[in-house]
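Peer 1: give the three-dimensional model of this entry:
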Amino acid sequence: MQITPRDACFAKRCARSHRSVVDTGLGHDGTLTSSDTSPARPKRRGLLVDLSPIRQSPAFARLWIGSSVSGVGAQLTLVAVGLEIYDITKSTFAVALVGVISLVPIIAAGLYGGMLADAFDRRIVAIVAAVVAWATTGCIALHAYLGLHEVGLLYALTAIDAVAATIINTSRSAIIPRLVRPELLPAASALGGIGTGFQLTVGPALAGILVAWIGFPGTYTVDVVLFSAAFLGIFSLPAIRPEGESQRPGLASLMFGVRFLRRSPNIRMTFVIDIIAMTFGQPRVLFPVVGALLIGGGAVSVGVLTAAGAVGALLCSLFSGRLGHVRRQGAAVNWAVSAYGLCILAFGLVLVVAQLSGHRGVGSLTEGLGSANLPALACAAVALAASGAADNVSSIFRNTILQTAAPDAMRGRLQGIFIVVVTGGPRIGDLFVGLMAFAGTIWPPLLGGALIIALVGLLARVQPAFRRYDALNPTP
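Peer 2: Below you'll find the model as predicted:
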């Protein structure tokens, strides 16, 4: 692919702006007064998470709180939709299709949303997408109230909601480096992990309880109410327009972003390694059949298993204070993803033992924990919690590499590609698990965990420069 002189000129201007400006502090509205992205050596910190981003940037604090609260509702609905579809179809593959059908729209939304974030006020882009997401959630609730039981309509609504959520996340991720100091980006990412852990812990557990207590319509209504917090966090932001030369959304803008990524091996590696982890290590679509048949416990067990990974991520983020001192962030990503694969393999071994024990659930998602194989459920939850912690470490460093190594004028497009990876990868993983499940419930985590470990080891040998990535000298 040829790089035009205009592309080269634009890249030089981005890099010049990226290198030359020195951070001088935060403005009264909570945004950085400059665009420096070169991290300084962090001060010595304790084991607990660093709260400096919240203390120093009110805008970041409001955005973080708003996204954390609204995310609880989003996860609640995601789990409830899976439970409703399984209740209608009794098919794990039908549950897997929720993510698969959304994959192409998510890819389009991530790419185009990234171009929008690099061309317009990122706050306005996020607001418009939030309105669409809120309206779609209302339609899912209305579908349940009317008792339609239309799986095709649920697929369509969840796809639209996923598109809107992708654009929100793309804009928000490109905004954060403008709200906090560069050296605090690992801490900001860890706080994001706490928010995500809170969402994934409370949301799925609440979904299991609410579905059994008030049914699907009331469960979706709770999400409609909680989503209002997202508007609070976004509306209170100042205008955040891209710094440097902007490009109109379109093929030329997208191709420039692709060419930049091709010349950025460290950023590209963070994408590739996450695709591997999410493709082969995402067993969430197995949870309904595990809760109904293999381990038992019904919807409550599904909630426990879904929340377990978030609990691990939450605990990891709470004790992430020392992660800000890690300089070899590429090597840290390799080790974290390898550990993630090992934990998924351990989850598969728990399922093997549970299957050999002869215990079976009653086949219904409405059963309680009294019929569950509690030792197997506890061991499975521990393995998934450990996988959540490992994935959170990987996420913190992958986010930091992207946010510090990329110039502001490119962040929207790169964040768009990044969002496509982190949201599209699990959808491919859903398909992998759904197809492998035809051979047996135990095979997806067993084979997937082993593949993750092997492929990460191979990439570490093929791309040794990524292992040497230095946080004090960030290069894309």
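Peer 1: from now on I want contacts and neighbour counts done on CA atoms only, so please keep to that.
Peer 2: Fine.
Peer 1: how far away is Gly388 from Glu245?
Peer 2: Gly388 is 39 Å from Glu245, where distance means CA to CA, to the nearest Å.
Peer 1: swap in Ala277?
Peer 2: Taking CA to CA, one finds Ala277 at 35 Å from Glu245.
Peer 1: more neighbours: which of the two?
Peer 2: Ala277 (27 against 14; other CA atoms under 10 Å).
Peer 1: is Arg327 in a helix, a strand, or coil?
Peer 2: Secondary structure state of Arg327, per DSSP: H, G, I helix; E, B strand; the rest coil, is coil.
Peer 1: please give the structure of this sequence too, so both can be compared:
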Amino acid sequence: MADGPGDGAGNGPGRTRGRIFADLTPFRISADYRRLWFGNMVSWVGSGMTALAISLQVYDLTGSSFYVGLVGIFTLVPLVVFGLYGGAVADTVDRRKLGLYSALGSAALSAALSAGTFAGVANVWFLYAVIALQSICQALNGPARSAMIPKLLPPEHLPAANALNSMIMTTGTLVGPMLGGLVVGFAGYKTAYLIDAITFAASLYAMWRLPAMLPERTAGGAPGGVAGGAGGTKRPSVMEGLRFLATRPNLRMTFFSDFCAMILAHPRALFPAVAVLWYGGDARTTGLLVAAPAIGALLGGVFSGWQSRVHRHGLAVLISVGGWGAAIAAFGLTRQLWLGLFMLAVAGFSDTVSMVFRNTMMQVAAPDEMRGRLQGVFIVVVAGGPRLGDFLAGTVADLTSPAVMVVGGGVACVLAVTVLGLTRRSFARYDARNPVP
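Peer 2: This is a model prediction of the structure:
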């Protein structure tokens, strides 16, 4: 699955072949990508601060865990509903402007949170309204931002870029809430929201420095593009994107394989029960269980140098998803906390590997005029799949036991992805040097 000569950036074969840590070549060859990565990293940390601060403030206002749970609903529903539409919009307008305006909207909403708190607005529905609007901005921003990456870098550097991008979300998820707790504890909610608004400056600057990024149109005039490549735009069409995906089996398989992991073997909802029943722990133990996959995912980005040498992306996806399932099943069999945390970290590492290659396949094998819509589907799958997995895990665990659900789910994931690989052999044979969607 490895390549031979250098990486196209002046790195010889020996240097490329021996790389272990993340490949930083995308930073060196593209100042636009470097600024975009840094801006997104800073804004993700700020958003993580706000996510925790809102949950804490809702609990302070209501004293109810139910109302805190509604924060997730008001975040998820707009993201799923508008994710597909955001991808369609990204395929019909200047993606730079869409990314810039949607990031500006998120920054303004964070500023509104801070201003409302400074003004003494203590209304939980105000908070719900703001986070719902922010989710809509994110649903518009995500596809546009992801569809920009293939325009900033050569195809051979996209796996490295996606590995670096994976570190953004993981770092924001880990660091943002920790900083949010410290800021809220020392300076209050208004300061956390204000810092979040300010952190968007880095992302806005990066977007502002980008050139215009109108979607390209294929020579055959496929639907959903921009007339003449830079002229008038067509109306955003979600259905055209779904019809395109229905006729591209390899791209479709990237989503099916992810469903195997996120729906069948996603034990997050069971962590509170597992912490008590298996390890005799408490809330701190639950926190460790939640953090372990994220730490593994971060390590997957840090130690990603080898991924640029892999060409059989479909096979890599199948193996990494199978690795996730096997690690989850092993986690269900152990009753030693350190070993359980290790297996969850292995699962998180495998998930990052799968994400890198799935994202790269969508960016390389799909025409530019469809990349936004595929990223919209990707957002829906990433946001919705784990929630379905939480529901399945909780239901099966209540009917049987957490152990049956975790072990059975991991085994089911391995079996399901194996069946997918055997029935869709073209996916396992997919070669990035000759991408076939």
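Peer 1: what's Ala132 of structure 2 aligned with over in structure 1?
Peer 2: Using TM-score structural alignment, the equivalent of Ala132 of structure 2 in structure 1 is Ala159.
Peer 1: wait, its match sits on Val104?
Peer 2: No. If you go by CA atoms under 8 Å, Ala159 of structure 1 and Val104 don't touch, sitting 9.2 Å apart.
Peer 1: let me know the helix or strand that the spatially closest residue to Pro150 of structure 2 that is not a sequence neighbour is in.
Peer 2: Nearest non-adjacent residue to Pro150 of structure 2, counting by CA to CA, 6 or more residues apart in numbering: Gln363, 6.3 Å away. Element membership for Gln363 of structure 2, per DSSP states H and E: helix 337-365.
Peer 1: helices or strands up against that helix?
Peer 2: For helix 337-365 of structure 2, the packing partners by 3 or more CA pairs under 8 Å, 6 or more residues apart in numbering; DSSP states H and E come out as helix 124-152, helix 158-187, helix 249-264, helix 283-302, helix 313-333, helix 368-399.
Peer 1: could you redo the last one with a cut-off of 6 Å?
Peer 2: Under the contact criterion of 3 or more CA pairs under 6 Å, 6 or more residues apart in numbering; DSSP states H and E, helix 337-365 of structure 2 touches helix 158-187, helix 283-302, helix 313-333.
Peer 1: how big is the offset of the last one relative to structure 1?
Peer 2: Average distance between helix 313-333 of structure 2 and its aligned residues in structure 1, after superposition and using mean CA distance after the TM-score superposition for structure 1, equals 2.2 Å.
Peer 1: repeat for the longest one
Peer 2: In the superposition with structure 1, the average deviation recorded for helix 158-187 of structure 2 is 2.7 Å (mean CA distance after the TM-score superposition for structure 1).
Peer 1: pull out the buried positions in stretch 70-86 of structure 2.
Peer 2: Of the residues in stretch 70-86 of structure 2, 71, 74-80, 82-86 count as buried by neighbour count, 16 or more other CA atoms under 10 Å.
Peer 1: nearest the geometric middle of structure 1, what residue?
Peer 2: Centroid-nearest residue in structure 1, with CA atoms, centre = their mean: Val422, separated by 5.4 Å.
Peer 1: what does it align to in structure 2?
Peer 2: By TM-score structural alignment, Val422 of structure 1 lines up with Val382.
Peer 1: for Asn392 of structure 1, give me its contacts.
Peer 2: Neighbour list for Asn392 of structure 1: Ala313 [criterion: CA atoms under 6 Å, 6 or more residues apart in numbering].
Peer 1: scratch that, Gly410 of structure 2
Peer 2: Neighbouring residues of Gly410 of structure 2 by CA under 6 Å, 6+ apart: Ala265, Gly325, Ala326, Ile328, Ala329.
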